[in-house]
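# Here is my input, please return the structure:
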Amino acid sequence: MRKYLFAFALFIYALSLKAQTAPVKWATQETFFEDLTGKKLPDFKGKTIKALPFTSKSLKDQIVLINFWFEKCPPCIKEMPILNQLVSKYGGKGIRFIAITNDPVLNARKFQQKAGYQYEVVCLTQAEISNLNINHGFPTNVLVGQDGKIIYATANFSLSDELPEVKAKTILFEEKLKAEITKAKK
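A predicted model of the protein is given here:
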């Protein structure tokens, strides 16, 4: 029994040494998203709510606003009217509004019809969303420039929240969107 306890203690000690030497890449969401800024949007494939194939390659040379959401996410649902306002405000300016969900196609279609969500809905599995490694909770909003690089991202709060910190991030998000539209016109 003593041998097992000693071996177990040695194993735990070895793990603690490894944990202490492992670098911490993303201490916060902000550092996670700062690291994403300037990187290419990863390739992905999914299905639209009409069960048609969708590929991120179809977003080439376009400004894209991507919203990660799912049907049972209250903050995701809460921000949809604000996201619809962005579609109304900027939809005619060459922006693609893509909503990525892990909900099944049929559920996502029914939800969009019921809720009036105006984004193009694309369904991926949870594993496919995780493999993208660009969302850090739900909802996540990612702004991608015409060059295919990530400009800005936010997560884990609703763009409709009234908290001053959230309002500031929402304003910054829209300012970056406006700047990218202006840049694209040149």
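# use CA for all of it now, contacts and neighbours both
OK.
# distance of residue 158 from residue 61?
28 Å (Cα to Cα, to the nearest Å).
# Now for the closest residue to residue 143 other than its chain neighbours, how many residues are close by?
Closest residue in space to residue 143, ignoring its immediate chain neighbours: residue 65 at 4.7 Å, by Cα to Cα, 6 or more residues apart in numbering. By other Cα atoms under 10 Å, the residues close to residue 65 number 23.
# Residue 158 and residue 61: who's more crowded?
The neighbour comparison of residue 158 against residue 61 (other Cα under 10 Å) goes to residue 158, with 24 against 13.
# thinking that one is in contact with residue 79, fair?
Yes: applying Cα atoms under 8 Å, one finds residue 158 in contact with residue 79, separated by 5.1 Å.
# Could you measure from the closest residue in space to residue 32 that isn't next to it in sequence over to residue 34?
In space, and not counting its chain neighbours, residue 32 is closest to residue 26: 5.0 Å by Cα to Cα, 6+ apart. Distance, residue 26 to residue 34, by Cα to Cα: 9 Å.
# neighbour count winner among the two?
Ranked by neighbour count (other Cα under 10 Å), residue 26 and residue 34 place residue 34 first, with 16 against 12.
# Just say helix, strand or coil for residue 61.
coil (DSSP: H, G, I helix; E, B strand; the rest coil).
# name the helices or strands packed onto the helix or strand harbouring residue 97?
Assigned by DSSP states H and E, residue 97 belongs to strand 95-101. On a contact count with 3 or more Cα pairs under 8 Å, 6 or more residues apart in numbering; DSSP states H and E, strand 95-101 meets strand 63-69, strand 120-123.
# to compare against the first, here's another:
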Amino acid sequence: MRRTRLLAPLLAAALLLTGCTEAGPQAGVADPGYIPGTDGGTVSQFKDPDTAPVVFSGKTTDGSAFASKQYAGKVLVVNFWYAGCPPCRAEAATLNSLSERYAKQGVQFVGVNVSDDAPTAAAFERTYKTPYPSIVDQEGGAAVQLAFTASKPPKAVPSTLVLDGDGRVVARIIGLANKSVLNTLIEDAVDGTAR
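This is a model prediction of the structure:
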């Protein structure tokens, strides 16, 4: 019994340090674009992605429709999150700042809430002053999460993926997004799309 009480805080600390990720078998696989994240996130960059474009759509927290096809030719940054996830709250300011920084260059950010209902997700957006929409994926049968199964482990939250103008995943951060690292990944995607 005493051993269980001692292990519980250690397990909780380990979970906090790794984010809210239940990474699965893909997470430990190193790839040529692996860059160790400074905030504990795993960063991968794919200079020549051979994956098919990811096409997705869903309803946002206010009931509006969001479709990735609307942003063809533009860089899209997709962040998977939920309100009760401490690293998701910690990275909100980073995502907000970069969203505002790149808005003039046509980069679109979109959140994908993986477990909350629309009112809970909307409350998070109000609290953290999120300037971009979030799709409530749980209510729609997790269709957006299914669209990204080739690009990220199924339960890896938070995760942030950068899509090029063709809709292909060119970079991903599994875990807490570091502002400097994500900024570089977005810059590279914008430069690649401009060519």
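# right, so of the helices and strands packed on strand 95-101 of structure 1, which gets closest to residue 46 of structure 1?
strand 120-123 (5.5 Å; Cα to Cα).
# hang on, the earlier thing: just tell me the aligned range of the strand holding residue 97 of structure 1 in structure 2.
Under TM-score structural alignment, the match for strand 95-101 of structure 1 in structure 2 covers residues 107-113.
# The residue nearest to residue 32 of structure 1 matches what in structure 2?
Using TM-score structural alignment as the criterion, the counterpart of residue 26 of structure 1 in structure 2 is residue 26.
# Do a quick rundown of the helices in structure 2.
For structure 2, the helices defined by DSSP state H occupy 2-17, 86-90, 92-102, 118-128, 143-147, 179-194.
# could you redo those as CSV and give each row mean neighbour count and distance to residue 137 of structure 2?
Listed next are the helices of structure 2 as CSV, based on neighbours: other Cα atoms under 10 Å; distance: least, Cα to Cα, whole Å:
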stretch, mean neighbour count, distance to residue 137 of structure 2
helix 2-17, 11, 24
helix 86-90, 18, 16
helix 92-102, 17, 18
helix 118-128, 16, 9
helix 143-147, 17, 6
helix 179-194, 17, 23
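# Turn those helices into a markdown table, columns for distance to residue 65 of structure 2.
Compiled in a markdown table, the helices of structure 2 are given as follows (distance: least, Cα to Cα, whole Å):
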| stretch | distance to residue 65 of structure 2 |
| --- | --- |
| helix 2-17 | 33 |
| helix 86-90 | 23 |
| helix 92-102 | 19 |
| helix 118-128 | 13 |
| helix 143-147 | 13 |
| helix 179-194 | 24 |
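# So which of the ones you listed is nearest residue 162 of structure 2?
Proximity to residue 162 of structure 2 (Cα to Cα) singles out helix 179-194 among these, at 6.8 Å.
# Contacts made by the closest one with the rest, please.
Residues external to helix 179-194 of structure 2 that are found in contact with it (Cα atoms under 8 Å, 6 or more residues apart in numbering): 37, 45, 73-75, 77, 94-95, 98, 107, 162-165, 170-171, 173.
# swap the cut-off to 10 Å and go again
For helix 179-194 of structure 2, contacts defined as Cα atoms under 10 Å, 6 or more residues apart in numbering pick out 35-39, 43-45, 47, 73-77, 91, 93-95, 97-99, 101-102, 105-107, 160-166, 169-173, 177.
# Stretch 13-23 of structure 1 now?
Contacts for stretch 13-23 of structure 1 (Cα under 10 Å, 6+ apart): 7, 8, 9, 10, 12.
# Among these, name the ones in strands.
Under the assignment DSSP state E, the contacts of stretch 13-23 of structure 1 contribute nothing to strands.
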